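[1] coords below, sequence missing:
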């Protein structure tokens, strides 16, 4: 009897590791694997489509879990606050337990070198997100201070829940009234049997919260939030839609709107190399009419619209440079609304052989390019003209499904920053068939409807759970009612 034919053996292909922070979803067709190439995991590019996902954050609720793992550093010790005050532009004169800050660090030239969230957990206990490893570098210069740093990267999760129904979703998952969590405040709650920390912050512009907890419970918490949001039409947010939030919400994002000046300091580069980082500044592929000029791509807090967070009531790295900039008031951040007819001409030009303008992806340009064997991170920035004169730099172009417009953030001369001012964005790399696109200076931040997070009066949002008694706090947590 002849041997039974065996089916051909399929070649064994390497499988990419799915993110341990969010559940695998079989409906996802495309994954962003840039992190995978560096030994990380694959993140969902889209779940239900970028339009659907971005609209959810202004109409119902969206859940984003692809910032994981977030660089997380916990600082403890009697000198922790003194150290933070010396490296952040923010004032901590009234920084109480239970409060949080969007902390900004600058270099000696006043350029943003790191920014992220800072939470005060106890008198001498702070946790930071996205400030390290630059924060660690600065700490290495202060051996005189009694500060202990603990790297929690990969040990904790961070989920972003945004949209007008986000509080209702969160309360449904926690089975608790959370109306007492005010803007930039935080406290603990329980979701899926796990103690988590709830913070009222967000980058979308709308009402939004973050939920933090131990990585071992990331997926149960994520699934509990999705289950609680089902009745409200909650959506998962993928990588492609995420950056649109930052532009329409007016919140500049590193390596989408601006780079960090990490490649010019040899001591910093050597420190990062010791942590296993690739050569800083060697991984960028620069696009846009701004060309190779890195100086115009960096940003100060004032140039990002964050000047109101700079306080000169303390000494910090970069203070002298920012004092000069504050006095000059020469440049500021605005939103630009691009002319739809000029945009249409860019698309129509693709059908005119030999007359094509540089392609304009929808809704935005991703940070990595197909077929790039060097795997460089692409960064776009375009010159802004007024009356034929170069007056600033535009970046973070995206199509807003909320307003139906092409938007970007631009740092421009204060003299042309008034709403309604007509400018021109030069589209395309130097040496290509560039296109001048008319644009109008608009309000910054652009997304003001529905109301922005800091202005939302949550007392008008219904709750199924009784309000917490005044002055009470979750078990094991210090009282933060007056934080």
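    Yep, it's here. Remember, predicted model here, so these are calculated numbers, not experimental data.
[2] okay, CA-based contacts and neighbour counts for the rest of this
    Fine.
[3] Run a quick check on residue 129 versus residue 71, I expect a contact.
    Yes. Between residue 129 and residue 71 there is a contact under C-alpha atoms under 8 Å: 5.7 Å.
[4] where do the helices sit along the stretch 251-400 of the chain?
    Using DSSP state H, counting those that start in this stretch, the helices of the stretch 251-400 of the chain run over 266-274, 319-328, 340-348.
[5] Out of the ones you listed, which is closest to residue 111?
    helix 319-328 (8.7 Å; C-alpha to C-alpha).
[6] Which stretches in the stretch 301-450 of the chain count as strands?
    331-338, 377-380, 382-386, 389-400, 405-413, 422-427, 435-442 (DSSP state E, counting those that start in this stretch).
[7] here comes the other one, which I'd like you to weigh against the first:
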């Protein structure tokens, strides 16, 4: 039986806010082992030695090939595509006609006229729709994540990150690492297999994302584990991996801005399955779905926006660029308030909304109010606990006037009224004080990773 379209689901429920606020979709599922040791030690590894994270199963790949593949991507991406040659990658960012985010993914230029777009499905769906409905001499092969796909993925992906990541690769390859610029690719031989590697780092630490055909993955993994034994290599599971973005400052799941009354978006909602968007959670309680939209400037993507080509949403983004109202920050939650909220579990209820550790986000699209007094001055997005800093933090976007490090704000945690999402228990809202801090929060990431 065909899946219900997003358009039909909205018509059935009445409005997109109610549809998403009560959607059963959890925050995100990483279909790998939750822990190999414990998530605290696994987080520690990428700061002190080297963590190996298996990325083979939780992302969607869209392989786009043909003479118009680059034109398709340039028509949809806010990025520049000048000098985007083979063996390079970029964070591909797409917006809708209003200039608000559809989402982002990593775009690999594998061969002439062959690209691989890798990430959450939001951008993959958007690009696939335009390929199927537009006039492009290109084709696409989609490889969904392991929660959806039957059978193994097309590629394995292993992320190595941490101070000894380079040493692990050199031991596994038996040769010095070739000079490789950030977000460029190199080739290695590991266990007799050809391996491609993207110079990368998910938590602000040095590292590579290694990938190749799935059938080579077991042999490559075994060689990496053997090489890593002398360099403190630790396998990191889903729990630790889910928090890496909190250290580097990447917002993983902005709500896609696809609900406007625009003919292009109406056609897209008719094409898109209702299950493709996910759940909305948090204390932001507007009945207007547009109030949940984010712009590239809200979450720090101004560094990738280039007006050197025409793309969907360009005119709207040019207007926003003149004076972006908000800025991405880290919020350092006051430990005594977090402790009191968790402690409410041991008092007569209802208490605070449960904090799952290390990642506290309980909806796919988390949006909690950031307050100064009773005035909302921003939105807290992804939130969780960083064992390396012994801190509960969230990534947020706040009004420029309140974005200076050291500014005191509050996060309103929980929903009122409680939604029907199955991961939401009876609770009451809890005000948690927070201090504005830089993003990326971790010093290494601020000084080294983003500066390269």
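    Good, I have the coordinates. Given the structure is predicted, the values throughout are model-derived calculations rather than measurements.
[8] TM-score of the superposition?
    The TM-score (TM-score structural alignment, normalised by the length of the second structure) is 0.82; 401 aligned residues with a C-alpha RMSD of 2.5 Å.
[9] Mean neighbour count and distance to residue 293 of the first structure for the helices of the stretch 251-400 of the first structure - can I get that in CSV?
    What follows is the helices of the stretch 251-400 of the first structure, written out as CSV (neighbours: other C-alpha atoms under 10 Å; distance: least, C-alpha to C-alpha, whole Å):
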stretch, mean neighbour count, distance to residue 293 of the first structure
helix 266-274, 14, 19
helix 319-328, 15, 20
helix 340-348, 15, 25
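[10] So which of these is nearest residue 179 of the first structure?
    Taking these one by one with C-alpha to C-alpha, helix 319-328 is closest: 37.2 Å.
[11] returning to that earlier point: now the strands of the stretch 301-450 of the first structure as a markdown table including mean neighbour count?
    Formatted as a markdown table, the strands of the stretch 301-450 of the first structure follow (neighbours: other C-alpha atoms under 10 Å):
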| stretch | mean neighbour count |
| --- | --- |
| strand 331-338 | 26 |
| strand 377-380 | 21 |
| strand 382-386 | 24 |
| strand 389-400 | 22 |
| strand 405-413 | 25 |
| strand 422-427 | 24 |
| strand 435-442 | 20 |
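[12] Just put these in TSV and tack on distance to residue 361 of the first structure.
    Below are the strands of the stretch 301-450 of the first structure laid out as TSV (distance: least, C-alpha to C-alpha, whole Å):
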stretch	distance to residue 361 of the first structure
strand 331-338	14
strand 377-380	12
strand 382-386	15
strand 389-400	9
strand 405-413	11
strand 422-427	12
strand 435-442	15
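[13] Among those strands, which comes closest to residue 225 of the first structure?
    strand 389-400 (25.7 Å).
[14] what's the mean distance for the closest one versus the second structure?
    For strand 389-400 of the first structure, the mean deviation from the second structure after alignment is 0.9 Å (mean C-alpha distance after the TM-score superposition for the first structure).
[15] what's the angle between that strand and strand 382-386?
    Put simply, strand 389-400 of the first structure runs at 120 degrees to strand 382-386, going by axes from the mean of the first three to the mean of the last three C-alpha atoms, to 10 degrees.
[16] Strand 389-400 of the first structure - contacts with which helices or strands?
    Contacts defined by 3 or more C-alpha pairs under 8 Å, 6 or more residues apart in numbering; DSSP states H and E place strand 389-400 of the first structure against helix 239-249, strand 382-386, strand 405-413.
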